[in-house]
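>>> this one's sequence-less:
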């Protein structure tokens, strides 16, 4: 049996303690040998505030202490394209349960299910009934596994707002990420 590989993709603008907690809990839950953290260079579904190279550096700092994590730049704007290029044997693609609700609207969601299992992290406040209805409506609901994570109340947009105001990011991002945001003056206007 081949070793389990997980994939955690995102804009990571910036990466925060919620991302790191999800990574750690997914590694434990799915018994992952490796976790590919993929910083999407040009996300097809949202704008970014920081160049890809800087977001990559922030992600390298954020996941530096996560055993088995391998951070790299993902040149593909869509998940299906990225999974096709990686060519892995049945990896676990990690998302939040709130993202799973929008999964049917993704570009080529059925192809994503062909190429990877979905590990959807649930937390208090997520409407599990809605999530379960979304999963049941998929052609391959057996390819989706919900798993609980400890909630971390933080978002990248909140961090950008605090950084713009020059406020501390203690407890929201790993210390090395906070230091790099401060050093580079990220998310500040002008």
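Ah, there it is. The shown structure was predicted, so the numbers you read here are calculated from the model rather than taken from an experiment.

>>> going forward, measure contacts between C-alpha atoms and count neighbours the same way
OK.

>>> Report all helices and strands that the longest helix that the chain contains contacts.
What stands out as the longest helix in the chain, according to DSSP state H, is helix 17-30. Judged by 3 or more CA pairs under 8 Å, 6 or more residues apart in numbering; DSSP states H and E, the packing partners of helix 17-30 are strand 34-40.

>>> try it against this one:
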């Protein structure tokens, strides 16, 4: 089906990702704003990438660090693809953007992946930068169920990005509540994103429907090579 060995592409992308991460850490003193984009990315798709780039440019962020969750505490209703598969797909998807790279920080952590732990670790790596955590507006509405919420809002600024079908009014109401209750710094952003979801992609793959042009071709190749989501 594909004429390029995805294993070769992945090895190249992993090297590129490592170089971008090293350069970013070495230049950390000069980075004023760093964006953290967490999620299961099961799988990553163009909606994620469009959102990240839109926020990077509009908030003038120096870098966006994609952090696939290792063992997400809120995803208990279904089986999630192995964390290394999700990491590799993120590396492939972000390869061509010099301002994006993928971190293994949550993959190496033992136990559940909590946002507050990730933010604290990122602040140690980038002590001279403002940290912006990017999440979906729907996730933002549920943030009071996250670990150590009062201290969570002290660890960084939060950007709630709207997704297709999400009521922005509800997200704005929640954000205002968190500002008043926790002195949180939260921004609501309406992203002209594509109407793509990981859930729909998984269903399409199960039904053997086309997923072409919904996610990077390299990620599509990876999914087919390892027979994921079937």
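Cool, the structure landed. Just so you know, these numbers come straight off a predicted model, no measurement behind them.

>>> TM between them?
With the length set by TM-score structural alignment, normalised by the length of structure 1, the two chains reach a TM-score of 0.91; 188 aligned residues with a CA RMSD of 1.8 Å.

>>> on that earlier part again, ok, residues contacting the longest helix of structure 1?
Applying CA atoms under 8 Å, 6 or more residues apart in numbering, the external contacts of helix 17-30 of structure 1 come out as 4, 6, 8, 32-35, 62-63, 66, 94, 119, 121, 147, 149-155, 171-174.

>>> what does residue 213 of structure 2 align to in structure 1?
Aligned counterpart of residue 213 of structure 2 in structure 1: residue 171 (TM-score structural alignment).

>>> Just give me the neighbour total for its match.
12 (other CA atoms under 10 Å).

>>> so what's it up against?
residue 17.

>>> so where do the helices sit in structure 1?
17-30, 52-62, 79-86, 97-100, 109-115, 128-137, 156-164, 175-184.

>>> Verify the contact between residue 148 of structure 1 and residue 126 for me.
No - here residue 148 of structure 1 lies out of contact with residue 126, judged by CA atoms under 8 Å, at a distance of 10.7 Å.

>>> Could you check which of the two has the larger neighbour count?
residue 148 (16 against 13).

>>> In space, what's closest to the aligned partner of the more buried one in structure 2 - neighbours in sequence excluded?
For residue 148 of structure 1, the aligned residue in structure 2 is residue 190 (criterion: TM-score structural alignment). Of all residues not flanking residue 190 of structure 2 in the chain, residue 162 sits nearest, at 5.1 Å (CA to CA, 6 or more residues apart in numbering).

>>> what residue of structure 1 matches up with that neighbour?
Using TM-score structural alignment, residue 162 of structure 2 sits opposite residue 122 in structure 1.

>>> wait, that match sits on residue 96?
Yes - assessed by CA under 8 Å, residue 122 of structure 1 is found in contact with residue 96 at 6.5 Å.

>>> can you point me to the longest helix in structure 2?
Under DSSP H, structure 2 gives helix 6-26 as its longest helix.

>>> Point out the other helices and strands that that one packs with.
Helix 6-26 of structure 2 packs on helix 83-94, strand 100-102, helix 217-225, going by 3+ CA pairs under 8 Å, 6+ apart.

>>> residues in structure 1 matched by the second one, start to end?
Mapping strand 100-102 of structure 2 onto structure 1 (TM-score structural alignment) gives residues 69-71.

>>> so how far does the matching stretch sit from its counterpart in structure 2?
Taken over the aligned residues, the distance from stretch 69-71 of structure 1 to structure 2 averages 0.9 Å (mean CA distance after the TM-score superposition for structure 1).

>>> Check the offset of that stretch from the chain's centre.
Centroid separation for stretch 69-71 of structure 1 versus its chain: 12 Å, with CA atoms, centre = their mean, to the nearest Å.

>>> Ok, stretch 173-180 of structure 2 next?
With CA atoms, centre = their mean as the basis, the mean position of stretch 173-180 of structure 2 lies at 23 Å from the chain mean.

>>> Stretch 92-109 of structure 1 too?
On CA atoms, centre = their mean, the centre of stretch 92-109 of structure 1 falls 11 Å from that of its chain.

>>> Counting neighbours, what do you get for residue 98 of structure 2?
When neighbours are counted by other CA under 10 Å, residue 98 of structure 2 comes out with 12.
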